[in-house]
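Asker: One predicted model, sequence on top.
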Amino acid sequence: MRTLDGRYQLEQRIGIGGMSEVWQAHDTVLDRPVAVKLISPGRGEANSVERIRTEARSAARLVHPNVASVHDFGASSMPPGRSAPYIVMELAEGDTLAAHLRAGPLDWRIAVRVCAEIAAALAAAHAHGIVHRDVKPANVMLTPSGVKVLDFGIATSADMPDDLPDGMVVGTPAYLAPEQLDRRPATPAADMYALGVLLYYCLTGRLPYRADSTSELLGARRRQPPEPLPPVDGLPPEVAGLCEQLMADDPTGRPTSLMAALLLAEAVDARVYVPMIDMSPPRQREGLVSPWTEQAATDATQVAAVGDRPAGPGRDRAS
């Protein structure tokens, strides 16, 4: 069993990407499960390690119920005399949104609640000047207590240029904003475009572009705007309008993460934690139930006495 810095025992690989892999691990010092993201060294290794360290420090300052926390940063030794940075994060229990979407679109009430909590997480990040750059279903975990947005450990500061070779971009092609395809610096508006694509996917079970391959997708992205959201039975018109606005070609025409979080939460009578509105930690919840069920979606929209409402993510029982 491989151990990093004599502390983190790597137990099982749970994810792999082009430049990194994620392991379920055990922190032997604090005796707790964690997730460890190993990042492959790139060109200009010394600068790359320092850049990732700086970004991890910024992400570690994010404290929000919908953000998977960053615990630690280090660099593991690799032959010959090289080092690979790693980031230690909270191990969120549950399934990714991508896994849920394999079965088809979500009930609109669940989709809106999920995206409200993602928007709240982004609002907290944007308030700290942090842009995620890779908002997608695989980076969203649905846990018994609500949404956890993953991978803030490799986010970047707003307006920072990408130091990647020509022809490469950071992120997942289907969720990249038009300005990201042109290699312009990342801004919070880029995250909002990705949220719009994700909301569309949750509501319809497909992307707002017709393509069978990445090359076709990129070509379609440059030739035509996203397809309009088809009718969704029961979906409030303001949510449909928000989805369209989030995918606006002009970044200045997209709503902010704070505006999106509040509008989406209001549509399903949910409570979210956003900067300067309510960043206090939630009180102890009793009788917590999973929000990812049809019954929870129904309960979220029923008009009932406060004391009779079931607890859910971001909602407290009356004291």
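Answerer: Done, it's in. Numbers count the residues shown, from 1 in each chain.

Asker: C-alpha only now, for contacts and for neighbours.
Answerer: Noted.

Asker: Show the secondary-structure elements that the longest helix seen in the chain is packed against.
Answerer: In the chain, taking DSSP state H as the definition, the longest helix is helix 108-127. Under the contact definition 3 or more CA pairs under 8 Å, 6 or more residues apart in numbering; DSSP states H and E, helix 108-127 sits against strand 146-149, helix 188-204, helix 257-267, helix 294-301.

Asker: what's the closest of the ones you listed to residue 90?
Answerer: Nearest of the helices and strands packed on helix 108-127 to residue 90, taken as CA to CA: strand 146-149 at 9.8 Å.

Asker: Residues contacting the helix or strand following the closest one, please?
Answerer: For strand 146-149, the succeeding helix or strand toward the C-terminus, using DSSP states H and E, is strand 156-157. By CA atoms under 8 Å, 6 or more residues apart in numbering, the surrounding residues in contact with strand 156-157 are 55, 129-133, 186.

Asker: May I see those arranged in JSON lines, with neighbour count as well?
Answerer: Listed next are the contacts of strand 156-157 as JSON lines, based on neighbours: other CA atoms under 10 Å:
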{"residue": "55", "neighbour count": "18"}
{"residue": "129", "neighbour count": "15"}
{"residue": "130", "neighbour count": "24"}
{"residue": "131", "neighbour count": "28"}
{"residue": "132", "neighbour count": "26"}
{"residue": "133", "neighbour count": "28"}
{"residue": "186", "neighbour count": "24"}
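
Asker: Alongside the first one, take a look at this:
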Amino acid sequence: MYYERDFLGEGSYGKLYKGKDTKTQEEIAVKIFDLSKMEGVELELLETEIATMKDLQHPNIAKIIDSFKLPPKNMVIILELCDGDLNKLMKKYGGKLPESVAQVALTQLMEGFKYMINKNYIHRDVKPANALTKGSVYKVSDFGFAGKVNVRAKQKLDLFCGTPIYEAPQILAMIPYTAKCDLYSIGVMAYELVYGQFPWSNRAGDEQLLKNIKNVPLRFPVDIKVSEQYKDFLRRCLEYDENKRIEWDEAFNHPLFKVQESQKQYDSFKVPQNAKDLLGQLQKISQARDINVVELFEKYDTDRSLQLDRNEFYLFVLQLDPRLTRDQTTQIFKVMDRNGDELISLDEFKEIFCNYEFINISDKAERIIIDLREVVKARKLNLDQLFRSFDQQSDGKLNPQEFTQFIKQIAPGLKQDEIEEVFKKFDKNNDKEITFAEFKEQLVAGTQFDSKFDPEQERAMKLLSDLKRIVRTSGSNPQQIFNNFDKNRSGKLEFNEFQNICKIIDRNSTPDVEKVMFKLVNKSNSQGVSFQDFQQIFQ
């Protein structure tokens, strides 16, 4: 028995209600499918789901109580009623779970999967929405894509189904796969539980998702401390190559599901905020430009020693972001030189740059902007033309309503609260309007899509800022500095004399950057920099 008022939710083909067993008075879930909306494959999958659930009776698998046809066109499935799913639980904890809670959930769910695998079943739609909670018990649910498979013989399957963001790369690429595809999906879900985000985004579509899985390293947000046991489980589940991916027996016996809280190991890695910001910036740029950072590292390893000295490292980093100064690259160098030998080995570089994510995980808008860059790149969007099409007043601005329509054209899956966060990020002057300049500054600044990207100008300004800081902290006299470099006593610093100052700040500064610095300081546009112009740097 159920009432319309006890509606819980609906899917493509049916609705879910809370009901009551009139014999036992136990609360139940009533799932009603409209068979008239279903065709051959859908009907076959529904029959398979019912048969699968009836064959899988385990405490960590959602229980089916009964099923029957309700003329003229409905199928009814009676299920045990659960409290919610892991999505609901994550919301309760603010978007992600404490590792201890995630560990308990995964430990129980793996018991359900173990029972399935022993009976040669594959799920093919593992995700938090299909992991239910009932009190303190966690249960695998929703067997719409489940099927029989010879697990031990590693039987290959070719039914490509599931939820893309959780799908194994083999399914995304539409090539035959084994039962280990579920292990990959478990890895994505386990990552999401503790970090509150996906290891790779699919906002730009499945093709770009597959490309990112191949090319962007699996990274762990540096601001969230997760045990080495948990991260090892993630790494082994999220292997791209099925042959390298963890085996089912290894997964069931992984240390994560046996270790006590007091036995967990955590890395002691800490990084200053300035260096964290710089590393996050480099990660965003390398992803936006599809740069293979390991290949680039090896290019600057001129002696093939698999390590870079300070100067080689400086030149390497400038290829990622030519705006960085030597002082900034020195900050990064110190973080990566874990053993203090004044060299960055390839292993040290990969351990830091490829293992950790330095982008601020609490800045939800920034994460969405990174995804939007992926969409622009993948779809090769003409932002100017698209922006104008939503600018109804033709004033070069978008109000919140126009901006919402505009962003949904780029990323239809964004929720309203996410769009509002992005709007605030773009609206630098807080005037409740977004100009195209504000939009483009955030979305494409520093990438190859930015036609106004001027690394020499930015780097020149940073070097002048460094000069100001050096003089201020050392207590030096600007007049004395000017006199020391005015070798011909002309009362002006000619370009070659000014270059000597540039080399003191950064010995690897380029002539192009030095020319920009000279022009910035030479306010009077004369043949040389007067002391009056030079003094303006420090005011």
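Answerer: Here it is on my side, so go on. Not measured: the values here are computed from a predicted model.

Asker: still on that earlier bit, mean deviation, the longest helix of the first structure versus the second structure?
Answerer: Compared with the second structure after fitting, helix 108-127 of the first structure deviates on average by 1.4 Å (mean CA distance after the TM-score superposition for the first structure).

Asker: start and end residues in the second structure for that helix, please.
Answerer: Under TM-score structural alignment, the counterpart of helix 108-127 of the first structure in the second structure spans residues 99-118.

Asker: Only the buried residues of stretch 83-101 of the first structure, if you could.
Answerer: For stretch 83-101 of the first structure, a neighbour-count test (16 or more other CA atoms under 10 Å) marks 83-92, 96-98, 100-101 as buried.

Asker: End to end on it, go ahead and measure it.
Answerer: 37 Å (CA to CA, to the nearest Å).

Asker: can you check stretch 520-532 of the second structure too?
Answerer: 13 Å.

Asker: so residue 180 of the first structure touches residue 186, yeah?
Answerer: Yes. With contact defined as CA atoms under 8 Å, residue 180 of the first structure and residue 186 form a contacting pair (6.8 Å).

Asker: who touches residue 207 of the first structure in this structure?
Answerer: Contacts of residue 207 of the first structure by CA under 8 Å, 6+ apart are 174, 197, 200-201.

Asker: what residue of the second structure matches up with it?
Answerer: In the second structure, the residue paired with residue 207 of the first structure according to TM-score structural alignment is residue 198.

Asker: Next one: that match from residue 220 of the second structure, what distance?
Answerer: 11 Å.

Asker: Distance of the aligned partner of residue 18 of the second structure in the first structure relative to residue 98 of the first structure?
Answerer: When the first structure is aligned by TM-score structural alignment, residue 18 of the second structure is paired with residue 24. From residue 24 of the first structure across to residue 98 of the first structure, the span is 19 Å (CA to CA).

Asker: Same question for residue 201 of the first structure.
Answerer: Taken as CA to CA, the span from residue 201 of the first structure to residue 98 of the first structure is 10 Å.

Asker: shared neighbours of the two, anything?
Answerer: With CA under 8 Å, 6+ apart, residue 201 of the first structure and residue 98 have no common neighbours.

Asker: Which residue is the nearest non-sequential neighbour of residue 204 of the second structure?
Answerer: Of all residues not flanking residue 204 of the second structure in the chain, residue 375 sits nearest, at 4.2 Å (CA to CA, 6 or more residues apart in numbering).

Asker: on that earlier part again, wait, which of the helices and strands packed on helix 108-127 of the first structure is closest to residue 250 of the first structure?
Answerer: Nearest of these (CA to CA): helix 188-204, 9.2 Å.

Asker: Tell me roughly how far the closest one lies from the second structure on average.
Answerer: Helix 188-204 of the first structure sits 1.0 Å off on average (mean CA distance after the TM-score superposition for the first structure).
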